[in-house]
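**Student:** show me how the following folds:
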Amino acid sequence: MLVRDAVAGDWPLIWPFLRAICAGGETFGYPVDITERQGESFWMLAPPGRTVVAVDETGAVVGTAKMNPNQMGNAAHVSSASFMVDPAHAGRGAGRALCVEALRWAAEQGFRAMQFNAVVETNTPAVRLYESLGFRVLGTVPEGFRHPRHGYVGLHIMHRPL
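**Tutor:** This is a model prediction of the structure:
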């Protein structure tokens, strides 16, 4: 699995699965009716942020990540990241490769930690992946996410020192 910086030409390959994931409403706090313009502005970051894609052996874009400072000013030493894997390619290591790259990048950039602000507690594959890479749940916002099948569920705040 190759992880590389995203270029403008990758957006048309990211948009279909980003739209589908958002429309499903199970893992992100983005609008379920997100427009392409909103999606591109939320996802395709300019420095000091970074957007990458995971590309499989056939050259297909199978996932993407964005990484950035979690806050500004005196809290800008903690990074954050978000990940989306095309559901058609789930379970093949793209999520892990993207998260490993985000951690590598954050350490290289001099961040002291990485924090995820809103990991839906019912997204157990993501929670397991993050925990396997050294993240721990610092706390959970009760009923912080309205899941379309499970109703109101918690949002984990997850953290890992770098």
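**Student:** contacts, neighbours, all on C-alpha from now
**Tutor:** OK.
**Student:** residue boundaries of the helices in the chain?
**Tutor:** 11-24, 36-43, 94-108, 124-132 (DSSP state H).
**Student:** now the ones you listed in TSV, with distance to Gln71 and mean neighbour count?
**Tutor:** Formatted as TSV, these follow (distance: least, CA to CA, whole Å; neighbours: other CA atoms under 10 Å):
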stretch	distance to Gln71	mean neighbour count
helix 11-24	23	17
helix 36-43	15	14
helix 94-108	14	20
helix 124-132	20	15
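**Student:** can you redo those as a markdown table with distance to Phe83?
**Tutor:** Output for these, formatted as a markdown table (distance: least, CA to CA, whole Å):
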| stretch | distance to Phe83 |
| --- | --- |
| helix 11-24 | 10 |
| helix 36-43 | 10 |
| helix 94-108 | 7 |
| helix 124-132 | 9 |
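**Student:** please tell me how far the residue most central in space within the chain sits from Glu108.
**Tutor:** By CA atoms, centre = their mean, the chain has its centre lying nearest to Ser82, at 1.7 Å. Here Ser82 is placed at a distance of 18 Å from Glu108 (CA to CA, to the nearest Å).
**Student:** to check against the first, give me the structure of this:
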Amino acid sequence: MKDIVIRPALESDFESIWTIFCTHIVSGESYVFTTATSREAGYQYWLGQGVRSFVAASAGGRVLGMYRLVPNQVGRGHHVANASFMVSPAAQGAGIGRMLGEHSLDQARSHGYLAMQFNHVVSTNGPAIGLWKKLGFSIVGTLPKAFRHKRLGYVDAYVMYQLLQDPDHWPTADDAPGV
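**Tutor:** Predicted coordinates:
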């Protein structure tokens, strides 16, 4: 793990990001995107305006995984972060997801977010759910049959949430900084 660095994603990383992205959407097991998703839509999702994206890269520069960090909502919901993660199938099981998850929480805190929410964690994605629970997230809601799994049909999705700071120390609503 010491040979892996997490750094801001660069334009030059997009080919690797796109390859990992396509692998996940073709599987149809954990993301709402379909194979009809255009390359431009993928680019905007990972590297578009207002998106903070990071990659985990090997010492040789190979992208092993990535995440994006954005506000979960606009305006009065802007203090809650949202993040999406993908790890290359060739790198799964090596702790890359955990590294990215921990990094995203640090980044969210450093950018002034007060909480983080995942809107659509597929209930059959046990490794992701286990990781998010270990990193302090709780399932706060179940969306019945909200995901159309490629192999299993309609399955539930979870909303997962974590406070990043003690709410007793949050700024008042009128004093809250823009993130």
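**Student:** so after superposing, what's the score?
**Tutor:** Overlay of the two chains. TM-score (TM-score structural alignment, normalised by the length of the first structure): 0.96; 161 aligned residues with a CA RMSD of 1.0 Å.
**Student:** hmm, back to that, among the helices of the first structure, which is nearest Val78 of the first structure?
**Tutor:** Val78 of the first structure sits nearest to helix 94-108 of all these, at 8.6 Å, using CA to CA.
**Student:** and the gap between the residue opposite Glu15 of the second structure in the first structure once aligned and Ala20 of the first structure?
**Tutor:** Aligning on TM-score structural alignment places Glu15 of the second structure opposite Pro12 in the first structure. With distances taken as CA to CA, Pro12 of the first structure is found 13 Å from Ala20 of the first structure.
**Student:** same check on Gln71 of the first structure?
**Tutor:** From Gln71 of the first structure across to Ala20 of the first structure, the span is 28 Å (CA to CA).
**Student:** and the gap between the residue nearest to the centre of the first structure and Met44 of the first structure?
**Tutor:** 12 Å.
**Student:** which residues are in contact with both of the two?
**Tutor:** Jointly contacting Ser82 of the first structure and Met44 under the rule CA atoms under 8 Å, 6 or more residues apart in numbering are Lys66.
**Student:** what about the aligned residue in the second structure for Ile157 of the first structure, neighbour count?
**Tutor:** In the second structure, the residue matched to Ile157 of the first structure (TM-score structural alignment) is Val159. Neighbours of Val159 of the second structure under the rule other CA atoms under 10 Å: 18.
**Student:** might one say that Val159 of the second structure is in contact with Met116?
**Tutor:** No. Here Val159 of the second structure does not reach Met116: they are 10.6 Å apart, not a contact under CA atoms under 8 Å.
**Student:** OK, contacts around the residue lying closest to Ala6 of the first structure once chain neighbours are set aside?
**Tutor:** Excluding its sequence neighbours, the residue lying closest to Ala6 of the first structure (CA to CA, 6 or more residues apart in numbering) is Val52, at 4.5 Å. Going by CA under 8 Å, 6+ apart, Val52 of the first structure touches Val3, Arg4, Asp5, Ala6, Thr64, Ala65, Lys66, Leu98.
**Student:** aligned to Val52 of the first structure, what sits in the second structure?
**Tutor:** Checking TM-score structural alignment: Val52 of the first structure goes with Phe54.
**Student:** state the distance from its match to Asp13 of the second structure.
**Tutor:** As judged by CA to CA, Phe54 of the second structure and Asp13 of the second structure stand 10 Å apart.
**Student:** do the same with Val80 of the second structure
**Tutor:** From Val80 of the second structure to Asp13 of the second structure the distance is 27 Å (CA to CA).
**Student:** now for Val61 of the first structure: which residues touch it?
**Tutor:** Asp10, Leu13, Ile14, Val53, Ala54, Val55.
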